[in-house]
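K.L.:
Predicted model, plus sequence, below.
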Amino acid sequence: MLAGISMWQLLIVFVIILLLFGRNKLHSVGSDLGCALKAFKKEMNSDKD
């Protein structure tokens, strides 16, 4: 596994994060991160032109 972290430990951490931030907040953060990565890739590709 990843540096001695088991699947159960990852699952527990995920559940705690989900309880702290809530499902809607995590969805919002994921969407924002996806848009930022898409814009970054677009700018990197336009830089080559």
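P.N.:
Here it is on my side, so go on.

K.L.:
alpha carbons only for contacts and neighbour counts from here, please
P.N.:
Noted.

K.L.:
What count of nearby residues applies to residue 49?
P.N.:
Other residues lying near residue 49 total 5 when counted by other C-alpha atoms under 10 Å.

K.L.:
now swap in residue 26 and tell me
P.N.:
Residue 26: 14 neighbours (other C-alpha under 10 Å).

K.L.:
alright, now check it against this:
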Amino acid sequence: MHAPGIWGIIVVAIVVILLFGRGKIAGLMGEVASGIKSFQKGMRDEENKPAAQIDASTTVEPVAQPEKKDA
């Protein structure tokens, strides 16, 4: 299988522009950029958030171990 040449890339680019139009492509890129910025903001907020504290009211009682009998 061979890699597409420059003419193949140009034809694909023209078809994409004809199908979607310049306005839709620009709007799509704007939405992608805002999504990336939102993701980065969420990651920064997650780093700055203090660690969750353990609630003392939900304690787990240990399970009793059966006694071992010496044979």
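P.N.:
Okay, I see it. Please read all numbers here as calculations on a predicted model, not as lab measurements.

K.L.:
Tell me which helix or strand the residue nearest the centre of structure 1 sits in.
P.N.:
Centroid-nearest residue in structure 1, with C-alpha atoms, centre = their mean: residue 30, separated by 5.5 Å. For residue 30 of structure 1, the host element (DSSP states H and E) is helix 23-48.

K.L.:
Give me the mean distance between that helix and structure 2.
P.N.:
Compared with structure 2 after fitting, helix 23-48 of structure 1 has a mean deviation of 0.7 Å; criterion: mean C-alpha distance after the TM-score superposition for structure 1.

K.L.:
Can you name every helix or strand that that helix contacts?
P.N.:
Contacting helix 23-48 of structure 1 under the criterion 3 or more C-alpha pairs under 8 Å, 6 or more residues apart in numbering; DSSP states H and E is no other helix or strand.

K.L.:
Quick one: distance of that helix to the chain centre.
P.N.:
With C-alpha atoms, centre = their mean, to the nearest Å as the basis, helix 23-48 of structure 1 stands 10 Å off its chain's centre.

K.L.:
so where is it in structure 2?
P.N.:
Here helix 23-48 of structure 1 aligns to structure 2 at residues 22-47, judged by TM-score structural alignment.

K.L.:
List the buried residues in the matching stretch.
P.N.:
Residues of stretch 22-47 of structure 2 include none that count as buried (16 or more other C-alpha atoms under 10 Å).
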